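Colleague: Provided below for reference: sequence and predicted model.
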Amino acid sequence: MKNLTAQKFLALLICMIFNSYAFCQVQDSVSRDSINLQQRIIPAGDIREASPLLTGYDLVNDAFPGSWPMFGTNLRMKVGGYFKADFIGDLDGTLDKTQFLMSTIPVEGTPEFGNNGYIHFMSQETRFNIDVRRTDGKVPLKLFIEGDFFSSTNQFRLRHAYLVAGDFIIGQTWTTLSFLESLPFMIDFAAGDALFGGRTTQIRYQKTINSNLKISAALEMLPFLGIENPDQLPGKATLQAPLFAIRSDYSWQTGLLLMGTSIAQLHWDGGDSGPSDSDVQFDVIVAGRQYLGKNNYFTWNVTYGNGSGENIMAFAGSNANAVLRSDGKLETMPAFAFVGGYMHKWSEKLSSNLAYAYGWLDPPPSRDPYSLKKGGVGHVNLIWHPITHLSSGIEYMWGAQRTTNDALGKAGRIQAMVKFDF
């Protein structure tokens, strides 16, 4: 009974959203998938980020639609982004109103377990970006800055700020091993909860070798050091060296295979009175996307690492890389993650996406008993593109988490959205 009110309200809201489009001009052009089986697929056209990360001649050859000349210079500029309004009906009282994370599902033995459902409306995912390019001359240049309002106080937040100069990328953007091409489209902001990666400041070399192969190598800031200190020993986690990552993208007419690995140092600085120790973090990722005709594709992403749990989005911010033992030694934690997805186009205007993400961590007994050990989250949605630039949809998501002390929690959520992109 506790969820009936939220369910009825959300059902009425969804009906209103979809019925409001009955007045749209159906003869308007429709936003299409990027697939064209007569040409090579560009998977970046199907991913959540609208601006693909291009370097070198790939940047020169990009059409850059919607841009205009900056008079008196050899630069061109474009303003982009989207407006998105979300209408959420949470069925089990998860702890984050804005995104569905497995780590925020209430578990047995906590005060939040058994929470009532609630509704939440927001427009925080709305974002704006500026894209400035120079494609003539010996060295192609691009400056890209983007922000959104996805913060606790709705303040503007920096997402991307980077410069492309030839084959080099300098600044803050997705990490080298963030394989966004391995995700279908999801309405929920958390999207790939078990995806490896995130955004950080870096220096990356990215080179297209031929029409099939692209390689990348980067030095990156490690954003989450992730060392748990259960015995409250003196000191702090510090960064002494950048993370080093390499990646290869191999594509063919109907698909893409992504492979990468990274290595970094974890360090605890005990100062004058505490212990100091270092250990190694490493990981290996394999991912891809395969189209099946014009109306279907499936995606996958598999990650295994040691001391790199914080790089998996589900574990970020939970000190999931290592534990500082009572003897002052670091003990790294193995981590595994899998994300699988599928997209089907019902018609030129309707499509559906199905995705499931699973994350697993092997923690030592000294870890916080209510920290996330393993869990999974699934999404299924229906997306409607009635006219160019405008889309709407509804998504059901479900998930479960099990903590280190074996406590279990399960939850579900429904989310509808209206989106205008430009």
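Modeller: Received, thanks. The model shown is predicted, which means the values in this text are computed figures rather than measured ones. Numbers count the residues shown, from 1 in each chain.

Colleague: alpha carbons only for contacts and neighbour counts from here, please
Modeller: Will do.

Colleague: so who does residue 391 touch?
Modeller: Neighbouring residues of residue 391 by Cα atoms under 8 Å, 6 or more residues apart in numbering: 383-385, 418-420.

Colleague: from residue 214, how far out is the nearest residue to it once chain neighbours are set aside?
Modeller: With Cα to Cα, 6 or more residues apart in numbering as the criterion, residue 391 has its nearest non-adjacent residue at 4.5 Å, and that residue is residue 385. Distance, residue 385 to residue 214, using Cα to Cα, to the nearest Å: 32 Å.

Colleague: and here is the other one:
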Amino acid sequence: MRKTPLILMAAALPMAVNAANTEFSYGGYVKLDATISQYSEGEIGAASAGRDFYVPSTIPTSPKGTDGDSVTNFDIHAKTSRFNFKTVTDFENGQKITSFIELDFMLAPGGNEVVSNSYNPRLRHAFIKTGNWLFGQTWSTFMNVGALPETADFLGVSDGTVFSRQAMIRYTNGNFQFALENSETTTPGANDDGTLPDVVARYNFKAGKNAFTVAAIGRQLSTYTAANGNTPKVDESTLGFGISLSGKIAVGADDIKFAVNKGAIGRYVGLSEAADAVMKDGDLEATDVTAAFIGYRHFWNSQLRSTVAYSMLKADYDVDNTGDTESSNSVRVNLMYSPVKKLTYGVELSQATHKLDNDAEGDLTRVHFTTKYAF
């Protein structure tokens, strides 16, 4: 009987030694979102992500000259709540390794609003960092999270911002970053992997309280369809390039956040609103996309602040009437109140327009209430 405690101590010893060299931490937030949304051209399906946050491509459209049915929906959920866990381990040789994993409950299968609203967790981030290297899934190096305006909506400036989390290998040296990232090509009706990773180069710099980022991306766009009866095989690829300029400008206690994005960046902006490429005369042609946003935040006092933001996207296809998004834009204004540092109440009014390249169009007007506690 006396051997049992000794065995348990021996088994626990390696864990105790490791814990002595490892710092554990956790974080996240609990967030409730409630929206009243009016769609000018019909209803979004109850399971659509566009009911939970602003996804431009989900706004229903009707052909030019046709009036759809105006529909108003009320939604309330806590899906954006998230939890993360982090470790930092120091080794005897001076090396340090950081690991990070984060989950939330957005866009995951499972759950409905009938009884329990039991939504499955989904992976957001999972990476390790050692020295100048990062391996795993996190924000694309092409994206500048620090330039996003404060909004009640999960993202807000969806039309105009780069937004992507994906697997990568990233090297950082001072202000420079270089990455090989997961490749994917969206074409009308299909998504395809390329044979080469997306290549991203980025430079971050500061000037006083102002911060800016310039990023460039090179991509192999590809599509493959196996032969089927009289339909021949399609196996085409092309190269695409894009650039992004983003930043934050201090205006006294206030700030302006902005981004301008241009090039073959279809899936990277607008929550993949525009196709990356289309087929023309047997060749794959990259879509030229322009996306931008600007947001101004004003602090009324230490607890109360407002942001007004505008975002837009324009896609130029080499063929007509693809049925894909040609343009979208949105404007929003909010009032955010934090009685204590980590607790925020907010209300936001937004209006958005979504237009297809066949001239079908639709509008969204939304009032968004939110409560968020970060821990």
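Modeller: Happy to help now that I have it. Model, not experiment: these values are computed from the prediction.

Colleague: hmm, back to that, show the buried residues in the contacts of residue 391 of structure 1.
Modeller: Neighbour counting by 16 or more other Cα atoms under 10 Å classes 383-385, 418-419 among the contacts of residue 391 of structure 1 as buried.

Colleague: switch those residues over to JSON lines; also include secondary structure and distance to residue 371 of structure 1.
Modeller: Converted to JSON lines, those look like this (DSSP: H, G, I helix; E, B strand; the rest coil; distance: Cα to Cα, whole Å):
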{"residue": "383", "secondary structure": "strand", "distance to residue 371 of structure 1": "35"}
{"residue": "384", "secondary structure": "strand", "distance to residue 371 of structure 1": "38"}
{"residue": "385", "secondary structure": "strand", "distance to residue 371 of structure 1": "40"}
{"residue": "418", "secondary structure": "strand", "distance to residue 371 of structure 1": "35"}
{"residue": "419", "secondary structure": "strand", "distance to residue 371 of structure 1": "35"}
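
Colleague: which one of these is nearest residue 276 of structure 1?
Modeller: Residue 276 of structure 1 lies nearest to residue 419 out of those, by Cα to Cα, at 50.1 Å.

Colleague: my guess is the closest one meets residue 81, correct?
Modeller: No: look at residue 419 of structure 1 against residue 81 with Cα atoms under 8 Å: they stay out of range, at 10.6 Å.

Colleague: ok, the most centrally placed residue in structure 1 - contacts?
Modeller: When Cα atoms, centre = their mean is applied to structure 1, the residue found nearest the centroid is residue 192 (5.4 Å). Counting by Cα under 8 Å, 6+ apart, residue 192 of structure 1 touches 183, 313, 339, 357.

Colleague: kindly report the same for residue 193 of structure 1.
Modeller: Under the criterion of Cα under 8 Å, 6+ apart, the neighbours of residue 193 of structure 1 are 101-102, 312-314, 357-358, 377.

Colleague: of the residues you listed, which is the nearest to residue 321 of structure 1?
Modeller: Nearest to residue 321 of structure 1 among those: residue 312, at 10.1 Å, using Cα to Cα.

Colleague: the aligned partner of that closest one in structure 2 and residue 16 of structure 2: what is the separation?
Modeller: Aligned against structure 2 by TM-score structural alignment, residue 312 of structure 1 finds its counterpart in residue 269. With the distance defined as Cα to Cα, residue 269 of structure 2 ends up 46 Å from residue 16 of structure 2.

Colleague: more crowded one of those two?
Modeller: residue 269 (24 against 12; other Cα atoms under 10 Å).

Colleague: ok, back up a step: now, the contacts of residue 192 of structure 1 that are in strands?
Modeller: If you go by DSSP state E, the contacts of residue 192 of structure 1 have 339, 357 in strands.

Colleague: which two of the contacts of residue 192 of structure 1 have the greatest separation?
Modeller: Farthest pair in the contacts of residue 192 of structure 1, by Cα to Cα: 183 and 313, 13.5 Å.

Colleague: those two - which one has more neighbours?
Modeller: residue 183 (29 against 20).

Colleague: all set, thanks.
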